[in-house]
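1. sequence and predicted structure, then a few things I'm wondering about:
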Amino acid sequence: MNIGSKVRLLHGKEEGIITKIKSGKYLEIDLGDGFSIPVLANEVVLISPEEKKIAPVAENAAPFRPRQTAPGGVVASTAFATKGIYFSFVPINDREVVLHLVNLTSWQLLFTIYGRTGANTKGLASGVLTENQSHQVTKLLLKDFESWPVFETQVLYYHPDRSPESFILEHSLRCRIQSFHNQLQKAPLLGVNAHVYQIDASSPKPRNEKIEASEIRAKMLGADNDKVAQPPLQGRLPAQIDLHLAALNEEAAGLSNAAILELQLTAFKNYLEQAIAGGLAEITIIHGVGQGTLRQEIHRLLSKHPNVANYKDAQKEKFGYGATIARLK
């Protein structure tokens, strides 16, 4: 192998050109689109110039999907796949991963992906994905895991013969170390081990759909209220939440003090998890003064949460003694 040789990874489908040879054991491979990765020399094989003469393949062709046959050998129509958009973090070595966006749906997807760190946002990738295609988004260092950005994704769906349930998908992903390792599996389409997140697991509600207060109350008071799937965030999550019933669009009529407290705490828990997932650094919880029960419960939950760095009463001049500021990790 020499600089300029075209090679393929043994344990993946990536191909590239050797740009550097280090100590005879390590190679640097240019995968194209500005991506270069270091690999062991024994982890790649040379691509023979004869390969493309035997079976020429278009550079951006989607992988072949075999047609299904019904009993009797009749060709069955391929089902239209409405779900199957994934983020796959593919380990290249013990130091780096490459993030891929994978489309297993039958939609044509127009996508944009941004990385958000605090108040700063940086464009990472954009483009069009057709059925059974993937796109390399960015390379990430594992040593910088805690400072990885929040991955903000917007997807527009298109098909000449079908109309999607919702034309746009918005998704926000902040990787957490424990859940990241739990996501390790065989990556769809790529066929290698990767940390995989499905970003279209649930259908977003149309933006103009009104959610009735009775529906929210039923979900909050359900037996499994901690497991209730929250509707996806539309735009940037506000940095504060007001837990007064009027602000939550709830009424106290007919509710006991315990039921009111449960409503407020459930709203707080849901907001806190969304704030953490959304990458907010600091949040303000307006709980009021009252008898102090709600404040005490919120402080108790904050003190036990692994993603809360610290908390304190907010400035008296602005909120009196009725609010708490929490800093998130």
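-> Arrived safely.

2. contacts and neighbour counts: CA atoms only from here.
-> Fine.

3. the nearest residue to residue 30 once chain neighbours are set aside and residue 277, how far apart?
-> Excluding its sequence neighbours, the residue lying closest to residue 30 (CA to CA, 6 or more residues apart in numbering) is residue 36, at 4.3 Å. Using CA to CA, to the nearest Å, we find residue 36 at a distance of 30 Å from residue 277.

4. next up, a second structure to put side by side with the first:
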Amino acid sequence: MLFTPGARVKLVHTREKGVVVRVLDEGMVLVRLLEEGLEIPVAAEDLRLLEAAGQSAPRKSPRPGSERPASLQDPEPQFTRLKSEGILLAFVPLNAPPTEFQTFLLNDTSRHAVFSLRLRFGDQVEEECSGKLPAHHAEPVGHLLLDDLNDGPTYELECREDSTAGLGPLLQKSLKIKPKTFFKKFKTAPLLHKGAHLFPLFPSLDAPESPQEEDLPTYTRRRARPRSAPSDLYRPVSPYAPDELAAFVPEVDLHIDKLRSDWRKLSKAEILRIQLDAFDRFMEKAIRLGAERVFIVHGVGKGRLRDEIASRLLQMPEVRSFKNEYHPRYGWGATEVEL
């Protein structure tokens, strides 16, 4: 990339803006920072050329694949689209593996619009552009570096329909880009007809429908949790086994060495299954005999068995309450259950 004195540039890594003072030897460029007024040497590969005031050229020197295709100047749909995808933001990779993306604002509707778009990193507005967005049009609105994804870029868009009757309702959208979701949204972009990371913004240029107010009875019915049906596994209390209840020990120790002698040969999944089977049998007996309080000894460890037990207790309609608190006998390694 060639830089000339007076050219406006941006530092790739710090996103500071400056003006080229002169070109130095060994691929270095002397840049005067706009905010601080300092002059610092910067490697040419760490600079991006910004758009000069009053010019319509891209903010960087042309490169293969980054020029605006002639077909995007005044595109005409080549066939009737079955369904419009509305207003979208598309990020087209400029190289492989991708380290930089060209950003397009797509109007995949049959109506003209005007827009204002800002790229924000935290509280700092990095780029801002506005203008007309014709129907079936792809408007280039900037570039995004792969490294910028780690800084949480946020695009803020305001858009209105532009017709002979005047401007339509204001549509606003704030889109925060996250690396994980960014790479999951790669598909063929409408109008561009090439692969891009695609983010829908508005389904149309119409005002969004305001949600209907919901009365209290309807809200209560919608939010009410269905009552759990009694499980076939846990039978009603039998009043005919007083001797068995008297001999019942209200605790079960689920440590695997208490359940199996060959536990060292078992996998972690097999150990957990054996422990939960023992828990199910114990709870079935406790409920059948009418025990009022039992203790499930599961130990501390990483909490996997404790969490599985808590999940199952939540599904038992016979359980009044349970807690995993410090106990003078069991410490933190047991759950107390009231039936």
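-> Okay, I see it. Bear in mind that the values here come from a model prediction, so they are computed numbers and not experimental data.

5. fetch the TM-score of the aligned pair.
-> Overlay of the two chains. TM-score (TM-score structural alignment, normalised by the length of structure 1): 0.42; 174 aligned residues with a CA RMSD of 4.5 Å.

6. in this model residue 20 seems to touch the residue nearest to residue 30 of structure 1, though I could be wrong.
-> No: assessed by CA atoms under 8 Å, residue 36 of structure 1 is found out of contact with residue 20, at 10.1 Å.

7. need the residues touching each of those two.
-> Both residue 36 of structure 1 and residue 20 are contacted by 28-29, under the criterion CA atoms under 8 Å, 6 or more residues apart in numbering.

8. grab the nearest non-local neighbour of residue 16 of structure 1.
-> Skipping the residues right next to it in sequence, residue 16 of structure 1 comes nearest to residue 31 by CA to CA, 6+ apart, at 4.4 Å.

9. neighbours around that neighbour, how many?
-> Counted with other CA atoms under 10 Å, the burial measure for residue 31 of structure 1 works out to 18 neighbours.

10. could you say which helix or strand contains it?
-> strand 26-32 (DSSP states H and E).

11. may I see the buried residues of that strand?
-> Of the residues in strand 26-32 of structure 1, those with enough neighbours to count as buried (16 or more other CA atoms under 10 Å) are 27-31.

12. would you state the helices of structure 1 in chain order?
-> In chain order, structure 1 shows helices spanning 51-54, 177-182, 213-220, 257-277, 293-304, 316-319, with DSSP state H as the criterion.

13. most tightly surrounded among those helices?
-> Compared across the helices of structure 1, helix 257-277 shows the largest average neighbour count, a mean of 17 (mean count of other CA atoms under 10 Å).

14. what helices or strands is it leaning on?
-> helix 213-220, helix 293-304 (3 or more CA pairs under 8 Å, 6 or more residues apart in numbering; DSSP states H and E).

15. the shortest one to helix 257-277, inter-axis angle?
-> For the pair helix 213-220 of structure 1 and helix 257-277, the angle between their directions (axes from the mean of the first three to the mean of the last three CA atoms, to 10 degrees) equals 80 degrees.

16. excluding chain neighbours, what is closest to residue 140 of structure 2?
-> Counting by CA to CA, 6+ apart, the residue nearest residue 140 of structure 2 is residue 104, at 4.3 Å.

17. summarise which helices and strands the strand holding residue 31 of structure 1 is packed against.
-> For strand 26-32 of structure 1, where contacts count as 3+ CA pairs under 8 Å, 6+ apart, the packed elements are strand 15-22, strand 35-40.

18. pick the most deeply packed of the ones you listed.
-> Stretch with highest mean neighbour count among these: strand 15-22 (a mean of 18; mean count of other CA under 10 Å).

19. isn't residue 108 of structure 2 right up against residue 87?
-> Yes: here residue 108 of structure 2 reaches residue 87: they are 6.0 Å apart, a contact under CA under 8 Å.

20. how much space separates residue 42 of structure 2 from residue 21 of structure 2?
-> 11 Å.

21. identify the contacts common to the two.
-> When CA under 8 Å, 6+ apart defines a contact, the residues bordering residue 42 of structure 2 and residue 21 alike are 29-31.

22. counting neighbours, which of these comes out on top?
-> The member of these that has the most neighbours, counting by other CA under 10 Å, is residue 31 with 28 neighbours.

23. show me the contacts for it.
-> With the criterion set at CA under 8 Å, 6+ apart, residue 31 of structure 2 makes contact with 18-22, 39-42.

24. what about residue 8 of structure 1, how many neighbours?
-> Residue neighbour count, defined by other CA under 10 Å, stands at 18 for residue 8 of structure 1.

25. what about it, distance to residue 153 of structure 1?
-> To residue 153 of structure 1, residue 8 of structure 1 is 30 Å away according to CA to CA.

26. related to what we said a few turns ago, who wins for proximity to residue 99 of structure 1 among the helices of structure 1?
-> Relative to residue 99 of structure 1, the nearest member of the helices of structure 1 by CA to CA is helix 177-182, separated by 12.8 Å.

27. hang on, the earlier thing: now render the helices of structure 1 as JSON lines, adding distance to residue 325 of structure 1.
-> Formatted as JSON lines, the entries for the helices of structure 1 read as follows, by distance: least, CA to CA, whole Å:
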{"stretch": "helix 51-54", "distance to residue 325 of structure 1": "62"}
{"stretch": "helix 177-182", "distance to residue 325 of structure 1": "25"}
{"stretch": "helix 213-220", "distance to residue 325 of structure 1": "24"}
{"stretch": "helix 257-277", "distance to residue 325 of structure 1": "12"}
{"stretch": "helix 293-304", "distance to residue 325 of structure 1": "10"}
{"stretch": "helix 316-319", "distance to residue 325 of structure 1": "11"}
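
28. for the ones you listed, which one sits closest to residue 326 of structure 1?
-> With CA to CA, the closest approach to residue 326 of structure 1 among those belongs to helix 293-304: 7.8 Å.

29. what's the closest one packed up against?
-> Here helix 293-304 of structure 1 touches helix 257-277, strand 308-313, strand 323-328, going by 3+ CA pairs under 8 Å, 6+ apart.

30. please name whichever of these is nearest to residue 170 of structure 1.
-> With CA to CA as the criterion, residue 170 of structure 1 lies closest to helix 257-277 of these, at 13.6 Å.
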